[in-house]
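Student: Here is my input, please return the structure:
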Amino acid sequence: MQTRNFIRCAAVALSALGAVPASAGTSDGGIPEFWTCSGSCGASGADGVVPLAPGGGSAYGWISTWGSTAQAALPGVGTGGADVNGTILRSVSFDAAAGAQLDFRFNFVSTDGDGYADYAWARLLDQDNNQVAMLFTARTTEAGNAIPGFGLPATQATLTPFPVPIMDGETKWAPLGPDSDECYDVGCGATGWVRAQYAIASNGTYRLEFGVTNWDDQDFDSGLALDAITVGGAPLPIPEPGQYAMLLAGLAVLGVMRPVRGAGRGRCRIGRRT
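Tutor: Reported below is the predicted structural model:
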């Protein structure tokens, strides 16, 4: 408990000293270290129909069905028939207090259409990878809205805008490989950047999962861009305790940092030596 309190205080101190970046450039250095990718993942600057994310950094992360031989499907949804491919990306574990706001941006792009309903999603998982919340779903559709995805679990995050139609034919995006700027009939396109916000209900250890899958065949790829991920206002990836220890050593020359006794959890005092 004492270690965790000092980690919380470190976050406060580092933010005050400018060590925590103001923008949430989750993937400025590529997919963050220790995140796990099953399939095809990467990072990119503004490209084609996907500009930089509002509130993000100089690059965004992406996952795609192109170049992936991995299997990816939402539990209980399945794939609809033939063997398909997809990608699942999971973040490092992070601690969050009850009421902490999870906030991120995403953009779904699909070259498929006319009955081939590729889809993407994000979930909040607990430390054992059990689902805590279905944050959003997006799906290729011939008519109507791409978000929420039809025939998929209900969305639990607050999405802005909502609902979201597809921008017809907007598919020029390098992570889609040879299918970039292609379109299989009605329904292909991009959603544009959408903001997702979710209040975490209980204290705990969590991770984020992002996924995208082809539906019913492996032709005409789809992908998902993501960025600007914060929890309680702090950008992910949250530094591990060992990283905080190294950063805290540097605070010795600036002042004293300690939890405030009797002031409740999460309260910290930062002051100079006298």
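
Student: C-alpha only now, for contacts and for neighbours.
Tutor: Fine.

Student: Could you list the buried residues of stretch 112-121?
Tutor: Asp112, Gly113, Tyr116, Ala117, Asp118, Tyr119, Ala120, Trp121 (16 or more other C-alpha atoms under 10 Å).

Student: so what's the third one up against?
Tutor: So the one you mean is Tyr116. Contacts for Tyr116 (C-alpha atoms under 8 Å, 6 or more residues apart in numbering) come out as Thr140, Asn214, Trp215, Asp216, Asp217.

Student: which of those residues tops the neighbour count?
Tutor: When these are compared by neighbour count (other C-alpha atoms under 10 Å), Thr140 ends up highest, at 34 neighbours.

Student: Now name the helix or strand holding the spatially most central residue of the chain.
Tutor: Among the residues of the chain, the one closest to the centroid is Leu226, at 5.3 Å (C-alpha atoms, centre = their mean). Using DSSP states H and E, Leu226 sits within strand 222-231.

Student: One more, so I can put them side by side:
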Amino acid sequence: MLATCAAFSTLAAPAFAGTFDDGMPAPWRCTGKCGTLGANGVVRLAPGGGSAYGWISSYNSGSQVALPGVGGVGEAANGSILRSVSFMADTNAALDFRFNYVTTDGAGYADYAWARLLDADDKQVALLFTARTNENGNAIPGFDMPPPAATLTPFPVAVAPGQTMWAPLGPDSDECYDAGCGATGWVRAQYAIANAGKYRLEFGVTNWDDQDFDSGLAIDAFTVGGAPLPIPEPGQYAMLLAGLAMFSVLKRLAR
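Tutor: As a prediction, the model looks like this:
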């Protein structure tokens, strides 16, 4: 019975650990350059997050990715996409997470990043936010970008100029091309998922109109309905409850 309880404890552990504390979770899928990292350069650990955060970067990504029809004049040169593990959400479940956008590219070549909520068929439910600088120093809303569907705190999201020292940007770390370079710092994103079902999150970053200079996005502190990702499937919850009940019985017998 002790072995069984230990097995249930192991099963339950990932649901309550920081999403990226043990590296990139196996069910997450990356196209391009993604990874995990502790506090580094201008990107410290996320409030409410774990001992590491996830990141995506356009540096050395080699993949042409962007949001269809978004970006204005020009085209995507290269970038990366990261999709999360699938998770279950109840009606009006509260999605909550943090992100930090860092860019070395500015002016008319400003790159951009985004987050989307996708359904079980990988169709867009909501474009949660886009991040791209504009002439006023804001990253959200940036130029030629749609408004965010998520509630962001703070908002509008400003860029701290020149704050670009961050390892995922490779040799462009601590560099800056024209006005608009910098980091947003950690921003909180909140969104109410209207309908119950299975979903996943998508994060992307694109190097716009050229492959010079790079941008990246750090992410962490995910919860859905108050539960951290990865969220166990309903069957796992039942097994967890059974294991906890068994553990309570053992405690009583040991008295």
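
Student: just to revisit the earlier point, of the contacts of Tyr116 of structure 1, which stay in contact in structure 2?
Tutor: Using both residues aligned by TM-score structural alignment, their matches' C-alpha atoms under 8 Å, structure 2 keeps these contacts from the contacts of Tyr116 of structure 1: Trp215, Asp216, Asp217.

Student: Okay, the closest residue in space to the first one that isn't next to it in sequence and Ala174 of structure 1: tell me how far apart.
Tutor: Meaning Trp215 of structure 1. Once flanking residues are discounted, Trp215 of structure 1 sits nearest to Asp118: 4.7 Å by C-alpha to C-alpha, 6 or more residues apart in numbering. With distances taken as C-alpha to C-alpha, to the nearest Å, Asp118 of structure 1 is found 18 Å from Ala174 of structure 1.

Student: returning to that earlier point: take the contacts of Tyr116 of structure 1 and write them to CSV, including distance to Val77 of structure 1.
Tutor: CSV is the format used below for the contacts of Tyr116 of structure 1 (distance: C-alpha to C-alpha, whole Å):
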residue, distance to Val77 of structure 1
Thr140, 15
Asn214, 13
Trp215, 11
Asp216, 12
Asp217, 15
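
Student: and of the residues you listed, the nearest to Asn129 of structure 1?
Tutor: Closest approach between those and Asn129 of structure 1, by C-alpha to C-alpha: Asn214, at 22.6 Å.

Student: Where does the equivalent of that closest one over in structure 2 fall, secondary structure wise?
Tutor: Using TM-score structural alignment, the partner of Asn214 of structure 1 in structure 2 is Asn207. Assessed by DSSP H and E, Asn207 of structure 2 sits inside strand 197-208.

Student: now the angle from that strand to strand 215-224?
Tutor: Angle, strand 197-208 of structure 2 to strand 215-224, by axes from the mean of the first three to the mean of the last three C-alpha atoms, to 10 degrees: 170 degrees.

Student: tell me which residues in strand 197-208 of structure 2 are buried?
Tutor: Those would be Tyr199, Arg200, Leu201, Glu202, Phe203, Gly204, Val205, Thr206, Asn207, Trp208, for strand 197-208 of structure 2 by 16+ other C-alpha under 10 Å.

Student: for stretch 155-172 of structure 1, same thing?
Tutor: Judged by neighbour count using 16+ other C-alpha under 10 Å, the buried positions of stretch 155-172 of structure 1 are Thr155, Gln156, Ala157, Leu159, Val164, Pro165, Ile166, Met167, Gly169, Glu170, Thr171, Lys172.

Student: Could you report the separation of the fifth one from Phe108 of structure 1?
Tutor: If you measure Val164 of structure 1 against Phe108 of structure 1 using C-alpha to C-alpha, the figure is 10 Å.

Student: Mutual contacts of the two, please.
Tutor: Listed as contacting both Val164 of structure 1 and Phe108 by C-alpha under 8 Å, 6+ apart are Thr191.

Student: what about the helices in structure 2?
Tutor: Using DSSP state H, the helices of structure 2 run over 2-16, 234-254.

Student: what sits up against the first one?
Tutor: Think helix 2-16 of structure 2. 227-232, 236, 239-240, 243-244, 246-247.

Student: Aligned against structure 1, show me the partner of Leu128 of structure 2.
Tutor: Superposed on structure 1 with TM-score structural alignment, Leu128 of structure 2 falls opposite Leu135.

Student: and what of Ala139 of structure 2?
Tutor: Here Ala139 of structure 2 is matched to Ala146 in structure 1, going by TM-score structural alignment.

Student: quick one, what contacts its match?
Tutor: Ala138, Arg139, Thr140, Pro163, Val164, Pro165, Ile166, Thr191.

Student: Let's see that with 10 Å instead.
Tutor: Ala146 of structure 1 is in contact with 108, 117, 119, 137-140, 163-167, 187-191, counting by C-alpha atoms under 10 Å, 6 or more residues apart in numbering.

Student: The strand holding Asn207 of structure 2 against structure 1, how far on average?
Tutor: Following the fit onto structure 1, the mean deviation recorded for strand 197-208 of structure 2 is 0.6 Å by mean C-alpha distance after the TM-score superposition for structure 1.
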